[in-house]
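> Got a predicted structure here, sequence first:
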Amino acid sequence: MSGDRNSNSHSRFAHAFAGLLVQRAGSVLLVMLALLAVSLWGTSKLHINSNQLDLISQDLEEVKDVKQVIDMVGGSGFLMVALRSSDEAAMKRTADDLAAILQADKENVRNVSYKLPVEFIQQNMVLFVKTEDLVEGKRRIMEFLRDKLKRSNPFFIDLGGSKPVELNMQDLVDKYSSIGKKSIRDDYNISNDKKMLMLLVKPMWDNTEIGKTKEYLERLKGQIDAYSAQPGKVKLVEDYKLMGDDKTIAYGFTGSYKTTVDDSYAIEDSLEPVTLIALGSIFLITIIFFRKLAPTFLVVIGTVVGTLYTLGFTYATVGELNMITSILGGILLGFGIDYGIHFIFRTRLELGAGKPYDVAIRDAVMNAGRPAAVAAVVTAGSFFVLMVSEFRGFSQFGFLAGAGTLILGLTLFCWSASILALAGRINPELPQKLIGIMKPPPTNSATTGKELRIPKPKLVLGVSTAIVALICAAAVPWAGSEEPPKGVELGFFERLKYGVSFNYNTRALIPDGMSSVLLQDEINERFNISSDPMAIYTKDLDEAEGVYRELTQNPEKYPSIDQVVSIFTFVPPAETAAANAKVLEEWKAEMAQLEADGFSVAALPPEMQANAEFFQKVLDAKPFDVHGVPANYTAQFRNLPSAKPENHGYLTYIYASVDLMDGQKMLAFSDETRVIKASYTPGKFDQDAWDPKAPTVEKEFRAAGATQLYARLARIVLWDGKLTVVLTALWILAMHFLDFRNVKLALASVIPLGVGVAMMLGIMALTGLRLNFMNIIILPILLGFGVSHGLYLLHRFLEGTSPLVALRSVGAAVASSTLTAVVAFAALLAAAHNGLRSMGLVACIGLITTLVVSFTVLAAVMQLMYDRRQRESGKPSGEGGSAGGGKDSEPKAA
């Protein structure tokens, strides 16, 4: 022990615990091995719950709304299968065949939508067009027919004074060639250029159950391959760039089911290589610092054992992993090894002081144990803070990572100490041979005899503070709340005025060139539609009409909505239909008169004669209400027979006009559609209950879908990022004060942490890096881990050593433990997922800046504190002293 302070500061429990590890090392190891066996069993039982909906509180309105839609129609969104070829006929034949294969899979597929007979809409389109356009169309056709009748007269003589009337209806045809964005020219879901055809598949589960989706996609690929291998069938190739022909058709998957799977598993697929890289890098770093294999194996194996304990604890408490906590093992490997490194370095120092192995191990546990225990508690608390999050992925991660930190800290001290103690019993010299020794750093210069010190601490502090201040200033948004212009490459100085900005665009997080997103963009361009729609539930037709009219008649209130599709989309406006019906009656009378005057279909060109019968059906169109819409049209808006009675009703679909991968636009779209106030007349479509005098009712309706869920999650992440940073900072300050019982010492110990994180933000601003929905969660984690720098240095300093001795004693351990965490996060730079890469880059910058601040700013502050202590004790600064001072040599707060 170093003096009275240490004797007084360590509890009897700490003495007993250290003695137990040395005296009962065999028993301690047996207990640990037994726990390891149990943990391995629990770890083998763990599975990853890939249902993202389970990660959000089930009490949220957004979750309840989505569950209602899922119950009504079997899921939110679609799995889209896109066929791409220049041969329209081949695509349609293949689509028919694939649809039959898909629909035959009753176990996995609820329904498939790829074609819808459009004859009904074609015949009744005249009831939807504006009356003035119908009148214009009638004028052109009748003028053409009268001209044909005139020219078919055998007594007609053309003296060259007139030209035959040409019938040009293309402008009107183009204007009314679709209902909403659905073309009425073709039954199939085919693009206008006839080069892409879509099949919309509704699986038996929701798109949040990504594990099931991934399994089904593999099954579906097998079915497509088997179909393609049949004699006489076109070759199908999964390719997101190829344009097929009559022999080859390119196909691809997209839609909310596929994009969710791709993004989630891009993270998971990145973790395996990242973990291997991290383990190899950690191993290399520890070898470089220890310069021996034995201590490296000792701490690495101990870290793995502690991680397995944590996974066993996870099975016992939570029972499963999720897509967020699945990265737990890799995070703990990088953080947890810190405790083993500090213990080994301290044991080497105690052995270097000439102590017997048992005393050295005991004193290492005592002296390194306190700052390690405080660091573990503070770091664990920083993780536990995440438990306040509404997002279960974060709250469970916080709970398990916090518990894992405590487990790893205890495990590494028990593991390392008991193994070294057993080695010492075999041969008292063996611990020294295994891990080596480190002589206590000299306190005085060998040449001058003066005490070694950090030179010119005021200058070091002044210069480093100025540099730090300049870097931190770059993080300040001097332009206020003004956002940097989008899509504009800013110069260095222009960028500085915006400080650290937040990147809301989630396209920056996904892997570059993610095939499903590229295909979705191509579909948006070819079909002029946005991604999967959101749905609004209404219990009856009255409410459905009210919502439809609210959204379609007030576009200025909903600028982010591109298209509204409802059962009422296929019902012509009553006033327009009535007016057009009168025009049709007049038209039929004129046609009858034309026929009476001798007009015959035979007088028309052959290509027009084929459409004469259809034209007659068009003239016979009669106004109809919602009850006249065919069942194959209305089915897509009604609940399935399996739906719960309380979920029976109708859905109205809304499509966004904005890129929903832009977080700000997604939030705006969510805000516009979260609550929709619409008026309707009860009983209007129920003839038995209809009361013409019934008052109009106003009601609030809610849009449901993945967009609302992601918008809520985005808000949770943004709020949690701010809240957890504040709570973590308060927790760290409180724990440091309880540890040092001195405000100034507590503040000094958090200098590396606070200044380091501020510098990290400044460097991000200087280099153009931005915070985003993924790397923002790194901030509280960095705060939690960064506390160890100041803690270990100050605790060693408070043992009575000079600042330079403190740096030389534990500096290597601090640097080693920090660099192991840096390389663990740096391994994320090898990930294909941009979000993971951004997390790794931000973490590396933060860890390195805290380390640099520890060895500059904090070191200078400690030297100034030490000099003041020397002056107050009557000793001139720089006088010789020992590394192990007693009570009188205890540093005091500046």
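Happy to help now that I have it.

> C-alpha from now on. contacts and neighbour counts both.
OK.

> SS state for the closest residue to Arg146 other than its chain neighbours?
Among residues not flanking Arg146 along the chain, Leu594 sits closest, at 7.5 Å (C-alpha to C-alpha, 6 or more residues apart in numbering). Three-state call for Leu594 (DSSP: H, G, I helix; E, B strand; the rest coil): helix.

> can you tell me how far Leu594 sits from Pro606?
Going from Leu594 to Pro606 by C-alpha to C-alpha, to the nearest Å gives 19 Å.

> give the contact list for the closest residue to Ala830 other than its chain neighbours.
Excluding the flanking residues, the one nearest Ala830 by C-alpha to C-alpha, 6+ apart is Val274, at 6.5 Å. Val274 makes contacts with 827-828, 830-831, as judged by C-alpha atoms under 8 Å, 6 or more residues apart in numbering.

> try 10 Å this time
Each residue near Val274 by C-alpha atoms under 10 Å, 6 or more residues apart in numbering is listed here: 280, 330, 824-832.

> Next up, a structure to set beside the first:
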Amino acid sequence: MLRPLPFLSGALALAAIFGALALRLTLKTQFDQLLPEDQPSVIELQRLRARIAQGSSISVVLEGDDPGALRRTSQAIVRELEEHRPPWLVEASDGIHALQEFLRPRIGLFSDRRRLASLRDQLQDAWDATVMEAGGLALGLERSPQLPPLEEMSSRLLPADPALSRLGERYPDGYYQRADGRALVVLVRTSIPPGQIEAARAAEERVRTAVARAREEVGALSVRVGLAGDLVTGLSEYSAVLSDLVGVGLLGLAMVLAVVLLFFMRVRALAALGLTIAVGLALTFGTAQLLIGHLNVATAFLISIVAGNGINSGIIYTARYLEVRRGGTGVAGAVRVASTATWLPTFGAAVAAAAAYGSLGLTSFLGLKHFAVIGGAGMLLCWAATYAVTPPLLVLSERVRPLRFDPPGELRGWRALRRGGLQLGDPFVALISRAPFAITALGAILTVGSASLALQYLREDRMEYDTRKVQNDLRSATELYRVSALAREILGVHLESSMVVLADRLDQVLPLKRALEARRDSAPAEARPFEAVHALCDLVAPDQEAKLPLLQDIASVLRKAHARGLVSAGGWERIAPILPPPGLEPYGLADLPEQAARPFSEKDGTRGRVLFIEPTAGQDDSDLRYLLRWTDAFRETVLPSGEKIRGSGRAVVFADMLRSIMTDMPAVLSASLLLTLLAVVVTFRRGRLSLLVLGALLTGVIWLLALLQLLHVRINFINFVALPVTFGIGVDYALNVVQRYGTGEGVRSAIRNAGAAVALCSLTTILSYLALLGSINQAVRSLGLVAVLGELCCLAAAVLVLPAALLLRERRASRAGACPPGLRESP
């Protein structure tokens, strides 16, 4: 390292290029982006998106004590948006007025034809009797036929379909208004698909402006306004995740660098390692931009993790460099010794960590594949950055201000601490020297006792099935969730809560609907997969040609009866709106109002091929067990013709993601363990030292699984990462301790020298994971918890149990006059 400046300049120039690339990374938060494009559910989802507009919506929730003021305000909002129509607006409505106006005179068409015929005959008999009595031609019957009671006539005219009945009961005046009148919703549908953040922000601001103008126009400034809907919720969660990503990353970096400074007690060490890890991060995330192009919900927090793990090589190198310099060796000699002594174990550790991350690539879950690419590349690139940046920085720092080390016997307090740094290895040396047998015995007892708990954890189903425990914990968004709940209460189970199935032809719709309903009805009552299947044809009454003459006859009799005063004015007001006007014609899909047809329409205007699968009442997709049952019920349906119709949507994609993790978990864990084993064997090339490393790793993993069992920690699609990564990261500590031990040093010397750096490596990694505990996302927090437990277990096994066992072996060999076998091996 005679010319450090050109070497360092080249590394920094490369880091600057990759850093510029890293700044172009975007954040994608949609779950459907986490599965490969050849997944059947993703293929079907893309087909749906190509044919159906995938817009998002905003619910403007108005609250106040004056129901009339709420209606005037809602009308003004709708008018403001329609008159100054933004290009993304699909529809703004405060109720189902158009649909009610269309269906009200046709509602009798949904009634049973035999009931209509019976009512027509009963009314006609009563009218004929009335006419004959008026003409003096009484039949002489004991009781003449009478008009049925008004309630009976209404019930026989109204449809038996509960969905249509509920529609009228929920919105009797047509408004999306709560029964007590104190809350009303304006539903704003947009053409903005999920994930288009800038367009969504502009739409939200435009709606807020329209609301402000409407309130001012009608003088309803006392009306309280809140926004909800998937567009608003998506924006809120995206902003929270972005802020969380920056906050967690900066916190992790700050804690890692702070502990580095405390350990080495030298600013030059902090500067060297800080710049080294900055270069490593730039290379890592620049590579991510080139290979992937974005971050997702699984990889967004890798900045802190890569920093905490990737700095370990630099810590080992710097610690060895300062150790050699304290011994009186010059700069060139210290660089040479540090490089020669540390490159192999640190490279082995980096390869093992990269292999552990790489094992995640075996899953079909893209979120974990990307985690594997970025994490694995990060470990190797941070290792490369260590040997490209740290040595020249240390050499340059010595040229500016050479290191001076006073004799240790002359130093006390701060000066002694600054000379040797924070001796993290001393407590471990003191402990294992005092009670090696007790520590070894306790470690063995804990391992044997933990083995049964670990096996129990592996045998049981430990997946997290409650998605509420893996979502963002947005305490600051309490008002948003309150308003969202109120909107759901008013709107009911809306089509946005349902999943979509798209038929290829109109003639497939009814057979598909019947097949799905038959599947639902064949399930036990407590395991109904869904509530209902909705199609646009539900709004087209069957057998209209036969029913219309009956309804016209009924209407004719009632109009004549009303003209003669046989129907009261109040009764007529109630029944007249549901009577067909003269000349009413049969109607079809094309005649339905746009408000009703829009959810069932495709981009090219085709109506009726879209079906919605409504979730079972009282169930939602926060319960993954129900989600699996729900999605399996419509994932693929075989029609009587033999044709197959597939369903998709966010629920199906999420279910596939869950299945992917459950199916691939054993393969990922096995691959991680085998790759770690291979990395260790290649590093040492001899069996005994490799077995020592793997024994310590296995001990730590057994303890970790036992703790997860005792703490009832469930596995989700994020914290699952910690299990295979523990193999690759946890082996680092035992590997470096055994490497020093294998060079001929005694156990205590190896722990005192290497153990301090190993403890610091573990501490930086633990701090990078501890930063995750401050995340707003519960799944990310659980990742931090599992990873911290894994680090602590592997560290304890590497610097306590393993050295204690080796010290016992060393003492026995010393009493026997033999050299411990481990000292005769070289790495």
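Happy to help now that I have it. Predicted model only: the values in this text are computed from it and were never measured.

> Tell me the one among the contacts of Val274 of structure 1 nearest to Phe568 of structure 1.
Ala832 (45.1 Å; C-alpha to C-alpha).

> which residue in structure 2 lines up with the closest one?
Ala832 of structure 1 maps onto Ile776 of structure 2 when the alignment is built from TM-score structural alignment.

> swap in Asp659 of structure 1?
Matched to structure 2 by TM-score structural alignment, Asp659 of structure 1 sits across from Asp620.

> hang on, its match packs against Trp630?
Yes. Using C-alpha atoms under 10 Å, Asp620 of structure 2 is in contact with Trp630, at 9.3 Å.

> Those two: who's more crowded?
Applying other C-alpha atoms under 10 Å to Asp620 of structure 2 and Trp630 shows that Trp630 carries more neighbours, namely 28 against 17.

> Only the buried residues of the helix or strand where that one lies, if you could.
Element membership for Trp630 of structure 2 (DSSP states H and E) is helix 624-634. By 16 or more other C-alpha atoms under 10 Å, the buried positions in helix 624-634 of structure 2 come out as 624, 626-628, 630-631, 633-634.

> And Met72 of structure 1, what's its match in structure 2?
Aligned against structure 2 by TM-score structural alignment, Met72 of structure 1 finds its counterpart in Arg51.

> I'd say its match and Asp604 touch.
Yes. Contact status for Arg51 of structure 2 versus Asp604: in contact at 7.5 Å, counting by C-alpha under 10 Å.

> So which of these two has more stuff around it?
When neighbours are counted by other C-alpha under 10 Å, Arg51 of structure 2 and Asp604 differ, and Arg51 comes out ahead with 17 against 9.

> if I look at that one, how far off is Arg607 of structure 2?
From Arg51 of structure 2 across to Arg607 of structure 2, the span is 11 Å (C-alpha to C-alpha).

> one step back: what about the residue nearest to Ala830 of structure 1, which SS state?
Val274 of structure 1 ends up helix, using three-state DSSP.

> Map it across to structure 2 for me.
In structure 2, the residue paired with Val274 of structure 1 according to TM-score structural alignment is Val248.

> which residues sit against stretch 213-227 of structure 1?
50, 79, 94, 97-98, 101-102, 105, 108-109, 203-207, 210, 228-229, 233-238, 251, 253, 257-258, 260-262, 265.

> Among those, name the buried ones.
Buried by 16+ other C-alpha under 10 Å: 50, 79, 94, 98, 102, 108-109, 203-207, 210, 228, 234-238, 251, 253, 257-258, 260-262, 265, out of these.

> Now go through those residues and say which are in strands.
If you go by DSSP state E, these have 79, 109, 203, 235-238, 251, 253 in strands.

> Fine, thanks again, bye for now.
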